[in-house]
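Student: sequence-free structure coming up:
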């Protein structure tokens, strides 16, 4: 057998020749080849080590190469590599039991998928079939995935090139006090006006036509927007009043990211459906799903549910989810993530904000934070325009480069940098990363005008 040895240049050359990259102009993309990873860091082929403040795509919650998780996948592979979704399997059954046990209220069944976008697709399908209605209300400043229905529900510019999309999706404004669509000045006003906006939209769309309201419990890529007090409870009340299915997209916010098993736990609200992926097994094997309450499950007791794929509930993925949940419990990952947010990230970002005129606001919880960058604190003008590209995006590109030069891999989107390292990151590494972020923000400060 011939063994092929890869170095960084060979990996990069073959990538450029043969890999078609997502969300990229193919002639412009030049991905960094990664040789290895461990814990909260990854290393390139030249031996340069990066502290990962992005958790890849905010999914490596448990960190890289956790030995117990790797061993669980190896053990399952030695026992049974694959089996179709029409069979029962111990790994799938146990993963479903554990996830249902963690979910709030009567969310007792799990429909497994291969990722978050597919989870969105099935949640929307379930809501429409269970209610007999066709419309879905989805927020602006949201992301729900890149498949047909999920990208239609998405409320950011990634939707534009995919339009026209699936019919029946109507977008609404969610709460975002720093840039309030409702001219609110307090969290209480923001909650009241955002909920009234939803009621008004339901009135003019026709309550009897609305199957579901889908929202990210804590908005992720579009700004780590933590809902103000009372908002989620208000959405729950509206859904109950009009017979609308409440779908909580916890693909990014779930499994420790927000300092709880599910972000909804912060507010004691139980949705009808929860979508999950990413942190359930940190992407070691593709896995996602929908957690379903009893009322919606009953709707499919005597009629077939028309959905599913060949690899749904794949045993390698489910075995990794079982192991991951065990690790979360044994190692206190939820408690660790919660404490990092309250004791380290929140206080340190507040200090950083005081030192840098480019910081307009910091917000978040758990290991899920955003730093919003501005040119002028008084006017709140963003450091770069909405959906900026090319020269317009230069200030954020310069900030990102400054982070990477210092060994920090940031997660940036529009005029924000997010602080989203693995939930297992040690306090020393976390403080080191925040210190690098502090240094790199001096680059952003140069663009401030007020």
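Tutor: Cool, the structure landed. Computed from a prediction, not measured in an experiment: that's the story for all the values here.
Student: contacts, neighbours, all on C-alpha from now
Tutor: Will do.
Student: which strands and helices sit next to the longest strand seen in the chain?
Tutor: Criterion DSSP state E: the longest strand present in the chain is strand 368-376. Packing contacts for strand 368-376, counted by 3 or more C-alpha pairs under 8 Å, 6 or more residues apart in numbering; DSSP states H and E, involve strand 359-365, strand 381-382, strand 416-419.
Student: Find out how far stretch 208-222 is from the centre of the chain, if you would.
Tutor: 13 Å (C-alpha atoms, centre = their mean, to the nearest Å).
Student: can you list contacts of it?
Tutor: Stretch 208-222 is contacted by residues 124, 127-128, 131-139, 141-143, 156, 202, 224-227, 232, 239, 242-250, 252-253, 263-264, 413 when judged by C-alpha atoms under 8 Å, 6 or more residues apart in numbering.
Student: ditto for stretch 380-393
Tutor: 157, 358, 360, 372-376, 394-396, 414-415, 444, 447-448.
Student: cool, stretch 92-99 as well?
Tutor: So stretch 92-99 is contacted by 109-110, 291, 313-315, 318-319, 321-322, 325 (C-alpha under 8 Å, 6+ apart).
Student: this is the other structure I want to compare:
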């Protein structure tokens, strides 16, 4: 089925979109792209769970953009809060107190687990990782950092080296002090495991072996996505996060939980680390969902122990826009709207009642689906050419004509997908309705009929 142009989209909007595209192609340098090989989609409008493209098509946003518009587009309460803050105080240097930052810090501290009661605000997730690692290094007096393959932690100099996916490789000169390990991923197990219990135990044994072989006294931190996002939404098996926490305590290593994508309700809990039980990291990084990306904002939630390191010793780091009033006002309004409207609960409910069972049914119908996995409003569909060999529909670290065909088919049917390598991710706003969620799954079900034609065995 093809979408039709909404009557509300005017010719003036379409003309403005065409002009924007022309200027983009003349002047804008796009991230992670070969500039002459891309044809970026123009967005002329967004509202709720939908965007309108440059042709005027209305698309159900099952990507939440970069999995950050957790409350959807143009939420009126957040837009109003930004407008009100702009009328009062647009910006102020970070050395001065401002009420938006103070209240945002209070709310974040209230939501984070344990004694993570001090917040350092950054501009986004990558610099949150940069500063969390810096804090861990200064606190411990150690340098090396452990992080997982199949992970993403940001595009800045250190964060991209902490990253474990192929985007690290062109930027990796072996000088960042990072050591990578295999986290659990049963579907493509590195440990020849056949059960979640085996995968968990062997992954923890592997991590401890790396620590011992590299020298425990060398490591400042383990950086771990509580649930890896861009890398494939591999929910850790029961006991894994608690096991990592125990290992870090045993060897005096700080545990940094990266909640940039998985945090603020995406997994059906405020923070994905809560799925691991009573696990409290030493540092927790966040961004994206804290204010739905309406104004750039990230941060580090800091334990009392690490905060005490800098009580009488200056922390050697800062940002011009740390705790920017417009960004923090958006965060205050976002957290308020999420609580008032029960968005985290809605994400959990949709995961249990719609996405989980719906994707299981889709997997049963389509030979191109190797596995579906996830929680809350955070799911991945692993697409394969052969279920027995698990050959992916696109190579690790790349795309394929088959995946490009599926992405185009989704858009033709009115769905804006999130795709990475051989996967489609189901990551809509947390306040998507049950009807919208089912509509999106119906479109995916239809499109996977095309994917089945690529199956070779």
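Tutor: Nice, I can see it. Because the structure is a prediction, the values reported are computed rather than measured.
Student: how about TSV for the helices and strands packed on strand 368-376 of the first structure, with distance to residue 62 of the first structure added?
Tutor: Shown next, in TSV, are these (distance: least, C-alpha to C-alpha, whole Å):
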stretch	distance to residue 62 of the first structure
strand 359-365	17
strand 381-382	33
strand 416-419	15
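Student: Out of those, indicate the one that is most buried.
Tutor: strand 416-419 (a mean of 26; mean count of other C-alpha atoms under 10 Å).
Student: Over which residues of the second structure does it lie when aligned?
Tutor: The alignment of strand 416-419 of the first structure onto the second structure (TM-score structural alignment) spans residues 423-426.
Student: what's the mean distance for that stretch versus the first structure?
Tutor: Stretch 423-426 of the second structure, aligned to the first structure and superposed, deviates on average by 0.4 Å (mean C-alpha distance after the TM-score superposition for the first structure).
Student: Now do that stretch: everything it contacts.
Tutor: 62-63, 232, 377-383, 417-419.
Student: And for stretch 173-187 of the first structure?
Tutor: 139-141, 190-191, 193-194, 197, 225, 227-229, 361.
Student: Just the buried ones among those residues, please.
Tutor: Those of the contacts of stretch 173-187 of the first structure that meet the buried threshold are 139-141, 190-191, 193-194, 197, 225, 227-228, 361, by 16 or more other C-alpha atoms under 10 Å.
Student: Greatest separation within the residues you listed: which pair is it?
Tutor: Within these, 197 and 361 form the most distant pair, 24.7 Å apart (C-alpha to C-alpha).
Student: dump the residue contacts of the residue most central in space within the second structure.
Tutor: Nearest to the geometric centre of the second structure sits residue 261, at 2.3 Å (C-alpha atoms, centre = their mean). For residue 261 of the second structure, the residues meeting the contact criterion (C-alpha under 8 Å, 6+ apart) are 67-68, 229, 286-289.
Student: do the same with residue 22 of the second structure
Tutor: No contacts exist for residue 22 of the second structure under C-alpha under 8 Å, 6+ apart.
Student: For the stretch 151-300 of the first structure, which segments are assigned as helices?
Tutor: 187-205, 231-242, 294-298 (DSSP state H, counting those that start in this stretch).
Student: Residue 437 of the first structure is nearest to which of those?
Tutor: Once the helices of the stretch 151-300 of the first structure are compared by C-alpha to C-alpha, helix 187-205 is nearest, at 28.4 Å.
Student: Same question for that closest one: list its buried residues.
Tutor: Buried residues in helix 187-205 of the first structure (16+ other C-alpha under 10 Å): 187, 189-195, 197-198, 201-202.
Student: hang on, the earlier thing: are any of the contacts of stretch 208-222 of the first structure buried, and if so which?
Tutor: Buried, going by 16+ other C-alpha under 10 Å: 124, 127-128, 131, 133-139, 141-143, 156, 202, 224-227, 232, 239, 244-250, 252-253, 263-264, 413, out of these.
Student: Count the residues that sit near the aligned partner of residue 297 of the first structure in the second structure.
Tutor: In the second structure, the residue matched to residue 297 of the first structure (TM-score structural alignment) is residue 307. Using other C-alpha atoms under 10 Å, residue 307 of the second structure is surrounded by 18 other residues.
Student: For residue 307 of the second structure, list the residues it contacts.
Tutor: Counting by C-alpha under 8 Å, 6+ apart, residue 307 of the second structure has contacts residue 118.
Student: Please apply the same query to residue 26 of the first structure.
Tutor: If you count contacts by C-alpha under 8 Å, 6+ apart, then residue 26 of the first structure has residue 20 around it.
Student: The one 4 residues further on too?
Tutor: In this structure, residue 30 of the first structure makes contact with 12, 16, judged by C-alpha under 8 Å, 6+ apart.
Student: hang on, the earlier thing: how about the contacts of stretch 92-99 of the first structure in JSON lines, adding secondary structure and neighbour count?
Tutor: Converted to JSON lines, these look like this (DSSP: H, G, I helix; E, B strand; the rest coil; neighbours: other C-alpha atoms under 10 Å):
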{"residue": "109", "secondary structure": "strand", "neighbour count": "20"}
{"residue": "110", "secondary structure": "strand", "neighbour count": "25"}
{"residue": "291", "secondary structure": "strand", "neighbour count": "28"}
{"residue": "313", "secondary structure": "coil", "neighbour count": "32"}
{"residue": "314", "secondary structure": "coil", "neighbour count": "23"}
{"residue": "315", "secondary structure": "helix", "neighbour count": "27"}
{"residue": "318", "secondary structure": "helix", "neighbour count": "30"}
{"residue": "319", "secondary structure": "helix", "neighbour count": "26"}
{"residue": "321", "secondary structure": "helix", "neighbour count": "32"}
{"residue": "322", "secondary structure": "helix", "neighbour count": "23"}
{"residue": "325", "secondary structure": "helix", "neighbour count": "22"}
